[in-house]
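Novice: sequence? don't have it. structure:
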């Protein structure tokens, strides 16, 4: 009998090992199933959101292409107004409107559907007021542009064009709240259909007004203003007609309640997103201060153009994870919110790796798609390594910002952005570019350091955050800002 004991022990051990292996395999299968299920939810939001971003991004890009065929001064005026004046307004309005991603998403997850319409109206009030405050920037844009280094001729031409573009500013003020309102309910296909239809009409109108009828910049202004206001009108018509499944119950005086708290969250959102939105835009401005800046500025502009298109993918994921996190926290399911963050991080980084490989493998060829100058193409090729790192970092960083918006961490991330971008990254870039003579590569390298540091900090914060407490805070936020609506339901 004693001789049989080891055999029995080995058999038990084999059985236990076999059982453990089966358990591990079952866990792996369940993880894959959960990952696939969450990915489908993610892509249902991210896919249309990415295409919507591309359509709206293309409105200005296509118009710039037509304006470029009119004359050099017209092109310079359009480019400066579109990037400096309208770009500034776009960043502020998008940031202010992003407060709705937190509030509407969490209210939707909590089942407080009627609150979404009230939140949207509060955002209308705040953003329209902000637009009025920003009108002087458009009116006095010539001296502002001269102050940042533009020539008198370009500054005055861009300033005149900026006056014609004031209607676009107020379209932004109405568009972004409606988009966040629809996005929180996962009605992203509506936004895509509207944006795609307007893009087709915009292309035709821009060609007719700018080139066929010879209206130049005035034709560009008419075309862009009309397109943005058509987007606003069509989206609002959809909301009025469908009532958005009960999320819209009409205009109400409750929109004026709790405005101070709403303004604080809107300002935090604006600061957070604007600091990110303007960070790489500053790169080209700083490069313009280099000795003989024409070639490095052209090369950087090509790289930023590619980075801009790539960023549309990241912005789509930003929107998707913001919706997923806010919905799940609002519903009290913190585990689902945490898992959604894991899935979107793996997905976006995988796409970032593909983008990195694509940039590096085509670095000797893609510059010639944008320039016929061998000097500019050579400089762009030199910058390709930095571009590849940037697209990789930008695959994860906007996603983590979307997590922050969905959870309501805007104020915290705003402080992180100030420190990483403007206290560390920007000065480091200036030192490397000018003091150590690395020129454009040095400026960009320093700024990449800021992005990398910010990404690492956000990864740590997201990893150690108490998600159960976040769900409790989301419930409290819904109760606090729901007012009498929450009590009546």
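Specialist: Looks like it arrived, so ask away. These numbers come from a predicted model, not from an experiment. Residues are numbered from 1 along each chain as shown.
Novice: rest of the way, CA atoms for contacts and neighbours
Specialist: OK.
Novice: isn't residue 206 right up against residue 217?
Specialist: No. Contact criterion C-alpha atoms under 8 Å: residue 206 and residue 217 do not qualify, at 10.3 Å.
Novice: Below is structure B, check it against A:
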């Protein structure tokens, strides 16, 4: 089905005039985007989680080393690259809503240029990981082991640049189920590869990391084939030199997007770094990492709704329909909050048995169990905060959210976590409480910002942005040249 047909179907849906009917119709549109996005993100994060589980059963040192690399270095660099990639979500979503389908492929190519360049700048961070961690005060054993593991993440860094941008490109067109098939297949292959290389062939950490790299690049290959082989005929018109034109405004939007996302991801990294200065560093890092992974696993649901919010808001702003955009925000927030309550209850009562998925240590499992209450609050917030960020991405308000993140996370959350962890001697629990305070204030700030936003002005801004960067489609250029020749 073409993009034009998809849009006509959406526009022609006969909505019931009652509130119940409107909620039902909007919920269908939301879940059509969110459900595939949730499954895709769970599968992709599952690749990391499976790798960490295999590494974690090799020993506490290996688990701690993997945790600091994945939670500090990978989050640090991915925060920039994935954040810059989120500009693709804004531009493609608004272009699709406005019917400017041919521009989506050009935006995708521009994002590859910008994000790949950014990723290359950060490669030395992985090469000199041992020295960086020692400089940050991590224990020598953890820093040395982390330096070995970090080199395996360099190919993963580049694969996530391509896979994330292509997923945003496809999601903006509502082509979500192809992402499900590709990511679920990637996860299944990864589990099998990890078992073969780690347990059957006994390759240890290299085996786990090779399996992870193969899995991520298989996903990229599948997405490339789908897009380049003609399954997106309206949005992908082939590689174009136009991708190199008007690239400076894209860089500016990408940087503001990068700052917004990376400040969120770095927040957890700073807290894991603080955990590394505790007396029992290995246990503290392992505990915090496991809790963070449990929360992040549930966060994949929130990120699925982030995608739904971003796509719905950007599509409606592209169409100029502010009422539909505001109604969609209300429905998504209500749905996300309900799901968050359910999962927070699960974490409150079953955090101890869940911990054994990631570790064989009774000490670490008990430490995780002691954090069940703050973990439950984190899970609840993870169901609300991403939706508000998705609204901001859909409206192109990333730069404003970046300032909110600085204030809430780094001027409130980190200081409170440090005080409770070290001064009040609550250790990991204190750090986690600080994280909750930062996220809670950020969510309230974004909620207030969303309520106060002038959506008519956002429609005008979206229209101006799209028209400023609009290029004629190849078939339009051909028709114009034929007319000129005939004259």
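Specialist: Done, it's in. Here the structure is a predicted model, which means the values were calculated and not measured.
Novice: related to what we said a few turns ago, neighbour-wise, which of residue 206 and residue 217 of the first structure wins?
Specialist: Neighbour count, other C-alpha atoms under 10 Å: between residue 206 of the first structure and residue 217, residue 206 has more, with 28 against 25.
Novice: which SS class is that one?
Specialist: What DSSP: H, G, I helix; E, B strand; the rest coil gives for residue 206 of the first structure is helix.
Novice: The residue nearest to the spatial centre of the second structure: which element?
Specialist: Centre of the second structure computed as the mean C-alpha position; nearest residue by C-alpha atoms, centre = their mean is residue 303, 6.3 Å away. Using DSSP states H and E, residue 303 of the second structure falls within helix 281-319.
Novice: average distance between that helix and the first structure?
Specialist: In the superposition with the first structure, the average deviation recorded for helix 281-319 of the second structure is 1.7 Å (mean C-alpha distance after the TM-score superposition for the first structure).
Novice: how about that helix: buried residues?
Specialist: Across helix 281-319 of the second structure, burial judged by 16 or more other C-alpha atoms under 10 Å covers 281-319.
Novice: quick one: what's aligned to residue 455 of the first structure in the second structure?
Specialist: Per TM-score structural alignment, the equivalent position to residue 455 of the first structure in the second structure is residue 443.
Novice: quick one, what contacts its match?
Specialist: For residue 443 of the second structure, the contacting residues are 381, 384-385, 388, by C-alpha atoms under 8 Å, 6 or more residues apart in numbering.
Novice: could you redo the last one with a cut-off of 6 Å?
Specialist: residue 385 (C-alpha atoms under 6 Å, 6 or more residues apart in numbering).
Novice: try residue 83 of the second structure
Specialist: Applying C-alpha under 6 Å, 6+ apart, one finds that residue 83 of the second structure lies in contact with 257-258, 261.
Novice: What subset of those is buried?
Specialist: Neighbour counting with 16+ other C-alpha under 10 Å marks 257-258, 261 as buried within the contacts of residue 83 of the second structure.
Novice: Out of those, the closest to residue 161 of the second structure would be?
Specialist: Nearest to residue 161 of the second structure, judged by C-alpha to C-alpha, of these is residue 258 at 12.5 Å.
Novice: Is that closest one in contact with residue 84, as I believe?
Specialist: Yes. The pair residue 258 of the second structure and residue 84 qualifies as a contact (C-alpha atoms under 6 Å) at a distance of 4.2 Å.
Novice: And for residue 181 of the first structure, the neighbour number?
Specialist: 30.
Novice: aligned partner of it in the second structure?
Specialist: Aligning on TM-score structural alignment places residue 181 of the first structure opposite residue 169 in the second structure.
Novice: same deal with residue 265 of the first structure?
Specialist: Aligned partner of residue 265 of the first structure by TM-score structural alignment: residue 253.
Novice: Tell me the spacing between that match and residue 88 of the second structure.
Specialist: 9 Å (C-alpha to C-alpha, to the nearest Å).
Novice: Next: residue 440 of the second structure.
Specialist: Note on residue 440 of the second structure: its distance to residue 88 of the second structure, by C-alpha to C-alpha, is 28 Å.
Novice: of residue 253 and residue 88 of the second structure, who's got more company?
Specialist: Applying other C-alpha under 10 Å to residue 253 of the second structure and residue 88 shows that residue 88 carries more neighbours, namely 31 against 22.
Novice: Looking at the first structure, name the residue matched to that one.
Specialist: Checking TM-score structural alignment: residue 88 of the second structure goes with residue 100.
Novice: Please name the nearest non-neighbouring residue to its match.
Specialist: Among residues not flanking residue 100 of the first structure along the chain, residue 180 sits closest, at 5.9 Å (C-alpha to C-alpha, 6 or more residues apart in numbering).
Novice: what helix or strand does that neighbour sit in?
Specialist: Per DSSP H and E: residue 180 of the first structure is located in helix 166-184.
Novice: Now do that helix against helix 294-330, angle only.
Specialist: Calculated by axes from the mean of the first three to the mean of the last three C-alpha atoms, to 10 degrees, helix 166-184 of the first structure forms an angle of 40 degrees with helix 294-330.
Novice: just checking, what packs against helix 166-184 of the first structure?
Specialist: For helix 166-184 of the first structure, the packing partners by 3 or more C-alpha pairs under 6 Å, 6 or more residues apart in numbering; DSSP states H and E come out as helix 99-109, helix 115-139, helix 216-242.
Novice: so how far does that helix sit from its counterpart in the second structure?
Specialist: Looks like 1.4 Å for helix 166-184 of the first structure (mean C-alpha distance after the TM-score superposition for the first structure).
Novice: and if you look at stretch 220-228 of the first structure?
Specialist: Compared with the second structure, stretch 220-228 of the first structure is 2.0 Å away on average (mean C-alpha distance after the TM-score superposition for the first structure).
Novice: in the second structure, what residues pair with that stretch?
Specialist: Going by TM-score structural alignment: stretch 220-228 of the first structure matches residues 208-216.
Novice: can you check stretch 393-405 of the first structure too?
Specialist: Using TM-score structural alignment, stretch 393-405 of the first structure pairs with 381-393 in the second structure.
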